[in-house]
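J.: how would this look folded up:
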Amino acid sequence: MSSILNSDKAPEPVGLYPHARKVGNLLFLSGVGPRKKGSKEIPGVTLDENKNIVAYNIEEQCHSVFQNVRYILEASGSRWENLVDVTVFLTNMKDDFVTYNKIYAEYFKDNLPCRTTVEINCLPTPIAIELKCIATID
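T.: As a prediction, the model looks like this:
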């Protein structure tokens, strides 16, 4: 048996999917980006009039995406410390990995989930990072 879960603090999904789904004592999060709830605002992103990325700040996006993951975990009855697996999608590994890895280490120093980081061509919105997570629920 599984249940669909959503957070009232995290940004709305950009498609037909929930924030998370609980199966047994596992919690599977859909891809989480850095957008802000209730708006199209993406922290650290500057767009031109055609919605093309002019500039972005990976540090701001990292902090925001980690906060959104925390919102979803807490709304779903889990917590940051229960993360067991994190898949990270970056659109620019060459330029962003060092900064992302430094910030990641700050957030996960007391919790060491398994991690995979991959570079992808683009994401569905003009963001530079997205996380896919699995956590346990006590």
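J.: only C-alpha atoms from now on, for both contacts and neighbour counts.
T.: OK.
J.: quick one: the strands in this structure?
T.: 2-5, 20-23, 26-29, 45-47, 53-56, 83-90, 114-119, 129-136 (DSSP state E).
J.: give the buried residues for stretch 100-120.
T.: Residues of stretch 100-120 classed as buried by neighbour count (16 or more other C-alpha atoms under 10 Å): 100, 103, 113.
J.: do the same with stretch 58-71
T.: Quick answer for stretch 58-71 (16+ other C-alpha under 10 Å): 58, 60-71.
J.: if we can go back for a sec, and which of the buried residues of stretch 100-120 is nearest residue 84?
T.: residue 113 (4.3 Å; C-alpha to C-alpha).
J.: quick one more, to check against the first:
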Amino acid sequence: MIKRFYFACIFAIVLASCNTKSKPAGEKAAEEPGKTEATSKSIIKTDRAPEPVGPYNQAIMADNTLYLAGQIAINPESGEMVTSNIEEEATQVMNNLRAVLEEADMDMSHVVQTTIYMTDLNDFGKVNEIYGGYFDHMAPSRVTVGVASLPKGAHLEISMIAVE
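T.: The predicted structure is shown next:
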């Protein structure tokens, strides 16, 4: 009984591999149901926002969606952190994000999702007031997360997703 089952499994595997059709080199295979063409991606970079502090880009445009990396309050002109108070830090972060959006020919009205990372959620109200000033009545959906620490001693980091 076990030998028959084993033989049936091997036969099914061999039969399945024989039924796969390969195309000659250079000829495109028919798309499988549910599969689409590869996404077009491009790097978005501006001098009006700080250089990334690691191996990533300021933003990636994939088709009509812009994925903005998290920004902290680095002044792009001086390269220094702005940490005198949470309001100035939030303003610098939002200005950095706006500069990346503008490089992609977008503005805050294109933003559909943000994620805010904060080291002190007691500052939520102050950050919320600054953040809210950058959006009209159509604010994006948002997640706010309390974290233990952020790069370069930042108290705040925000990432965004925008759609054309």
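J.: returning to what we had before: how about CSV for the strands of the first structure, with distance to residue 75 of the first structure added?
T.: Listed next are those as CSV, based on distance: least, C-alpha to C-alpha, whole Å:
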stretch, distance to residue 75 of the first structure
strand 2-5, 8
strand 20-23, 10
strand 26-29, 11
strand 45-47, 27
strand 53-56, 29
strand 83-90, 14
strand 114-119, 22
strand 129-136, 13
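J.: wait, which of those strands is closest to residue 76 of the first structure?
T.: Between the strands of the first structure, strand 2-5 lies closest to residue 76 of the first structure; by C-alpha to C-alpha that is 6.1 Å.
J.: so where is that closest one in the second structure?
T.: Per TM-score structural alignment, the counterpart of strand 2-5 of the first structure in the second structure is residues 41-44.
J.: distance check, the spatially most central residue of the second structure against residue 75 of the second structure.
T.: In the second structure, the centroid-proximal residue (C-alpha atoms, centre = their mean) is residue 67; its distance is 3.7 Å. As for residue 67 of the second structure, its distance to residue 75 of the second structure is 21 Å (criterion: C-alpha to C-alpha, to the nearest Å).
J.: can you give me the helices for the first structure?
T.: Ranges of helices in the first structure, per DSSP state H, are 58-75, 93-107.
J.: ok, the counterpart of residue 86 of the second structure in the first structure to residue 26 of the first structure distance?
T.: Counting by TM-score structural alignment, residue 86 of the second structure lines up with residue 58 in the first structure. Look at residue 58 of the first structure and residue 26 of the first structure: by C-alpha to C-alpha, they are 29 Å apart.
J.: present the buried residues of stretch 100-120 of the first structure as a markdown table; the columns should include distance to residue 79 of the first structure.
T.: Shown next, in a markdown table, are these (distance: C-alpha to C-alpha, whole Å):
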| residue | distance to residue 79 of the first structure |
| --- | --- |
| 100 | 21 |
| 103 | 19 |
| 113 | 13 |
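J.: dump the residue contacts of residue 61 of the first structure.
T.: Shown in contact with residue 61 of the first structure (C-alpha atoms under 8 Å, 6 or more residues apart in numbering): 34, 42, 43, 44, 127, 128, 129.
J.: ok, it to residue 4 of the first structure distance?
T.: Taking C-alpha to C-alpha as the measure, residue 61 of the first structure falls 26 Å from residue 4 of the first structure.
J.: next one: residue 80 of the first structure
T.: 19 Å.
J.: look at those two and report which has more neighbours.
T.: Using other C-alpha atoms under 10 Å, the more surrounded residue of residue 80 of the first structure and residue 4 is residue 80, with 20 against 14.
J.: so what corresponds to that one in the second structure?
T.: Checking TM-score structural alignment: residue 80 of the first structure goes with residue 108.
J.: now do residue 53 of the first structure
T.: So, by TM-score structural alignment, residue 53 of the first structure is left unmatched.
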